[in-house]
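Student: Sharing a model that was predicted from the sequence below.
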Amino acid sequence: MKGCRSTGVLALVLMLSACRRGQEEAPAPPPASTESPSTDSAPAKRVMPPDMNAALASVAPLVASVQPAVVKVEVRDAAPTRRSRPDSPWGEEGPGGTFGGALPFGSPFEDPRDEGPRQGLGSGFVVDARGLVLTNNHVVQGGTSIQVHFSDGRQQDAKVVGTDPLTDVAVLQLQGKVEELPVVKLGDSDALRVGDWVVAIGNPFGLDSSVSLGIVSAKARDIQAGPFDDFLQTDAAINPGNSGGPLFNLQGEVVGINTAIAGQGSGIGFAVPSTLVKQLLPQLEKEGTVTRGWLGVAVQDVTPDLGTALGVPVRDGALVTDVSQGTPAAEAGLRPDDLIVEAGGRPIASGRALTRTVALKAPGSTLPLTVYREGKKTEVNVTLGTRPDLEGVAARRPVEEPEAPAHQRVGLTLSDMDPRLARAQELPRAGALVTDVVPGSSAERAGLVPGMVVVEASGRPVRRASDLAQALREAEPGESMLLRVAMPGGDRVLRALKAPES
C-alpha cells in the first residue's frame, strides 16, 4: 500500500501522524501464554499512550506573528541612595528567603551598592492599540523614567498608569503619538494543561527578542510570594531581563506574564496566569490600583484526618479558624470550624483558593457560600467588604512631586554662555551651554554631552539657557526637536531631542 499524503497546511499545532510512509505491517500477535487463562479476574487494562511520532512543527510562524508586540522596557531610577523597595511583596532582596531561592528576575536595580542613578531592563507586551503595555510591577517600581523599545527600532516614553504589587502586575501607557501598534491578545490560562507547549519571548541579559520553547510544568503554584499566588510553572528558558515578558500558547495568545525563577533550580520559572491579569486589567487602567473583596476570617486547609474529625463527607475546603468581630463574615453568621467548600458556585479546595476567589469579587457584592457546619451542609450569603491594606502597600506609595522643568525632564542641566569659556573653547558667545546630562535620559540618547552649546532649536535662535527651556516647554509632547549645536573647536552638528511627555 502506498503511503498516503497529509492534507492541510503545517501550522502552529502538534501534528500526530495521519499515516506512515511505506508498507504498513500488522502488529505481531502476542506470545502464547504457557499458563491457563484465569477465569477469576478480568484482563488488565492496557495503557495506550498517544502516537507522538510526529514532532512539534516549527514555531517560527508563531514567533514572527507575535514578536513585534513584545517590547523592551528600559527603566531609570534617579534616586542617589540605596532603595529597599518596601512596597514590593518580594522584599528588598527578592523573595529568596520565602520560597527556596526563587527570585523575581529582570529587576531594574541589579546592584544595590550603586550610589548613582541606576538603570535596568525588563520586558513587556502591547495589549491594546491605544498604547497599553503590560509588564511586572517589580520592573518599573521606583523608576523615574521609562522608555519602551520595539523590535523594529521604534522607541517611546511610557508612564505607569496602574500597579498591583500583590500580584506583581503593572500597566504602562505609551506617551506621544500612538499609531499602528502591534497587539497581542490575552488568552485563557485556565484552559492550559500540564504538558502543553508554551513560548517565552523577552530580553534576557539584554539580548533583545530572545525566544525559548518549553511546556507548562505545573499550574496553581503557591511560591509564598504573596497572598494570591496562583502561578504557572514552566521549563521554557527564562532569565533576568525576561521579567514582564509574555508566555504564549501555540495559538499566539498570552497565557502568562513571566515573573520569577527558582534561584536554586534550572528550568523552573513562574508566570502570572493571564486569566488573573484579565480580571485586574480594567481596574488597573481606570483606577491605578486594585480594590478587593474581603470576608474577615482566618482559614486553613483541610486534611483527611480533620475532615473525619469534623464529620464531613469531603476532604477539600477552607476551614474557618477565626472570625473577626465587625467583619462581613461575622455579620453573615460565619463561625469558627465552619468548612467552606464552595464560593459563588465554584469549588473551594483550600484556604488560599478562598482568599483568591474573594479577592477577585467587588466590595459590596453578595457572595453565596456553601458551608459544612457540625457535619450538615448549609448556605450562607455574605456581603463582602473592602480588603484592608494588610501589607501596607498604599501607605508606602511614593508621594508625587511637583513636575520638574522641561529641560530637566529630558535630562539636561543648562547655563548661559560665559565669554571667557567661549574664547577658551572656540564656542559661540551666545547660546545654552549644556553643563550636565543625566545618563539614560532623552538628552543622552540624542547625543548631547556637557560642553556643547545649543544655538538653535526648531529653527529659532537660542541665545541663553531660558530660550531652550522655553522651546522645550512649548513643544508638543514627544515632539522630535531639531537642535543646532556648537562643539568645542567651532564645529556645528545637528541633534534630534525628544520633547518631554505631558
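Tutor: Sure, I can see it. Numbering: from 1, shown residues only.

Student: C-alpha only now, for contacts and for neighbours.
Tutor: OK.

Student: Point me to the helix or strand that includes E179.
Tutor: Using DSSP states H and E, E179 maps to neither a helix nor a strand.

Student: The nearest residue to it once chain neighbours are set aside: how many residues sit nearby?
Tutor: Nearest residue to E179 in three dimensions, chain neighbours excluded: A129, at 7.5 Å (CA to CA, 6 or more residues apart in numbering). By other CA atoms under 10 Å, the residues close to A129 number 14.

Student: Break down the stretch 1-150 of the chain into its helices, ranges please.
Tutor: Using DSSP state H, counting those that start in this stretch, the helices assigned to the stretch 1-150 of the chain run over residues 60-66, 137-140.

Student: Kindly apply the preceding question to the stretch 301-450 of the chain instead.
Tutor: 304-310, 328-332, 351-359, 406-409, 419-425, 442-445.

Student: just checking, what packs against the fourth one?
Tutor: When you say that, I think you mean helix 406-409. Packing partners of helix 406-409 (3 or more CA pairs under 8 Å, 6 or more residues apart in numbering; DSSP states H and E): helix 465-474.

Student: Buried residues, the next helix or strand after the helix it packs on. List them.
Tutor: Next helix or strand after helix 465-474 toward the C-terminus (DSSP H and E): strand 480-486. Within strand 480-486, the residues scored as buried using 16 or more other CA atoms under 10 Å are S480, M481, L482, L483, R484, V485, A486.

Student: Comparison target below:
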Amino acid sequence: MQIHTPKIHKKAVLGTISLLTFLLILTQISGGMPLNKYKFHLENLTKSLTERKTFPKETKIHQLVEEESAIIEVVESASSSVVSIVVKQVSYDFFSGPSLTEAGIGTGFIVDSSGIIVTNSHVVSDSSGEYSVVLKDGTTYEVEKIHLDRVSDLAIVEVTARNLPILELADSDKLKVGQKAIAIGNALGKFQNTVTAGIVSGIGREITASSGYGSQASFYEEVIQTDAALNPGNSGGPLLDLSGQVIGINVATTPSADNISFAIPSNTLKPLLETFLAKGRIIR
C-alpha cells in the first residue's frame, strides 16, 4: 500500500530561500544580525518546508492496518488450540439399514497440554454419545472422560494426548465495553475454525437460553455480550482479546436479532479449572 502525501513545490521553496538570502546580505551590509544567525534560521525554515507531514487520514489508515495485523496474529497463534467437537450418530436408511456417522456439534479449546479441553456442558451432555475432538490439522482424538458443571454450562473433557498447544485465560473482570473481541469456532458444525470479530458490547448481562424447541432453558448470569457473529456450532469456543487470551466461552446467540451473542466470562471457568487440575474432578 502506498501512502500519498502533498508535494512541496520546489519553485516555492527556492523563491523563499532567494528572498531570505537577499535580505540576509542586505542586513549584513547594514550592520544588522550576524550572518551565522541568519544561516541558522534559513536552515530551520528549509527543513520545516521539505520534511514529510503526517495527516489524520494517513493516521487512520495506519490504525486500520495495525488492527487487522493484530487480529491476524491472534488467529494464527490461537487456531491450533481450538478444536471441533463431533459425536457419532446412528442413522437409518430404508434401503441400506443403520449406519454410523459423525456430526459436528460444537467447539472447544485446549487449556492444558496433557489433553484437557474446555467446552460447554450442553455440547457434550448426552451420556450415550461417543465424542471426539478434531484439531485444526485434522488430527482426531477420542474423548476419554467428560466432567460436567451444568450450573455454569461448562465442561472439561479429557483426551489422550501430549504437548498440545494451549490458550491462556484472561482476567475477565478487567474487560472494557468497546474493546476488540475475536471468536473462533466450528460454525454450523461444519465450517471448522471460522473466525469472526467484533467488540465487547456489554458486560454483566443476564439471559435465558435454550438449545432448541422443547429443550430445557438455562439461566446465565454476568455473561459477556458481543457483536462478533456466533452460529450453532460455536458453542464452547473461545472469545479472545487482542493479546490472544480467552476472555469468554461462547455460549449463545440470538437468532431473532443481528449481532447479539453471549459468552461466559473466563473468570467463571478459572476456579473450576484450578480445582480440576489439582483434584482431577470439578468441585464447587
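Tutor: Now that the structure is in, tell me what you want to look at. Being a predicted model, the structure only gives us computed values, none of them experimental.

Student: What's the TM-score once they're superposed?
Tutor: Overlay of the two chains. TM-score (TM-score structural alignment, normalised by the length of structure 2): 0.68; 213 aligned residues with a CA RMSD of 2.7 Å.

Student: Trace the residue nearest to E179 of structure 1 over to structure 2, please.
Tutor: Residue pairing (TM-score structural alignment): A129 of structure 1 is matched to S113 of structure 2.

Student: Tell me which residues touch that match, please.
Tutor: Contact analysis of S113 of structure 2 by CA atoms under 8 Å, 6 or more residues apart in numbering lists A161, R162, N163, L164, P165, I166.

Student: Okay, the closest residue to the first one other than its chain neighbours and N231 of structure 2: tell me how far apart.
Tutor: The spatial neighbour of A161 of structure 2 that comes closest, neighbours along the chain excluded (CA to CA, 6+ apart), is G115 at 5.1 Å. In this structure, G115 of structure 2 and N231 of structure 2 are 26 Å apart, going by CA to CA, to the nearest Å.

Student: for the stretch 51-200 of structure 2, what spans make up the strands?
Tutor: 82-93, 97-112, 116-119, 130-134, 140-149, 154-159, 180-187, 191-209 (DSSP state E, counting those that start in this stretch).

Student: Tell me which of those lies nearest to S172 of structure 2.
Tutor: The closest of the strands of the stretch 51-200 of structure 2 to S172 of structure 2 is strand 191-209. By CA to CA, the value is 9.6 Å.

Student: and the angle for the following helix or strand past the closest one with strand 191-209?
Tutor: Toward the C-terminus, strand 191-209 of structure 2 is succeeded by strand 218-226 as the next helix or strand (DSSP H and E). For strand 218-226 of structure 2 against strand 191-209, the angle by axes from the mean of the first three to the mean of the last three CA atoms, to 10 degrees is 120 degrees.

Student: Could you check the angle strand 218-226 of structure 2 makes with strand 180-187?
Tutor: Using the same axes, to 10 degrees: strand 218-226 of structure 2 against strand 180-187 is 130 degrees.

Student: what residue is smack in the middle of structure 2?
Tutor: I182 (2.4 Å; CA atoms, centre = their mean).

Student: any idea what that one aligns with in structure 1?
Tutor: So, by TM-score structural alignment, I182 of structure 2 is matched to V199.

Student: dump the residue contacts of its match.
Tutor: With contacts defined as CA under 8 Å, 6+ apart, V199 of structure 1 is in contact with V211, S212, L213, G214, A236, L247, F248, N249, L250.

Student: same thing with G214 of structure 1?
Tutor: W197, V198, V199, T234, D235, A236, A237 are the contacts of G214 of structure 1 under CA under 8 Å, 6+ apart.

Student: Report how many residues lie close to the equivalent of R52 of structure 2 over in structure 1.
Tutor: In structure 1, R52 of structure 2 lines up with G3, judged by TM-score structural alignment. Neighbour count of G3 of structure 1, defined by other CA under 10 Å: 11.

Student: Give me the spatial nearest neighbour of G3 of structure 1, chain neighbours excluded.
Tutor: Nearest residue to G3 of structure 1 in three dimensions, chain neighbours excluded: R21, at 4.5 Å (CA to CA, 6+ apart).

Student: Please consider this matter closed, and thank you.
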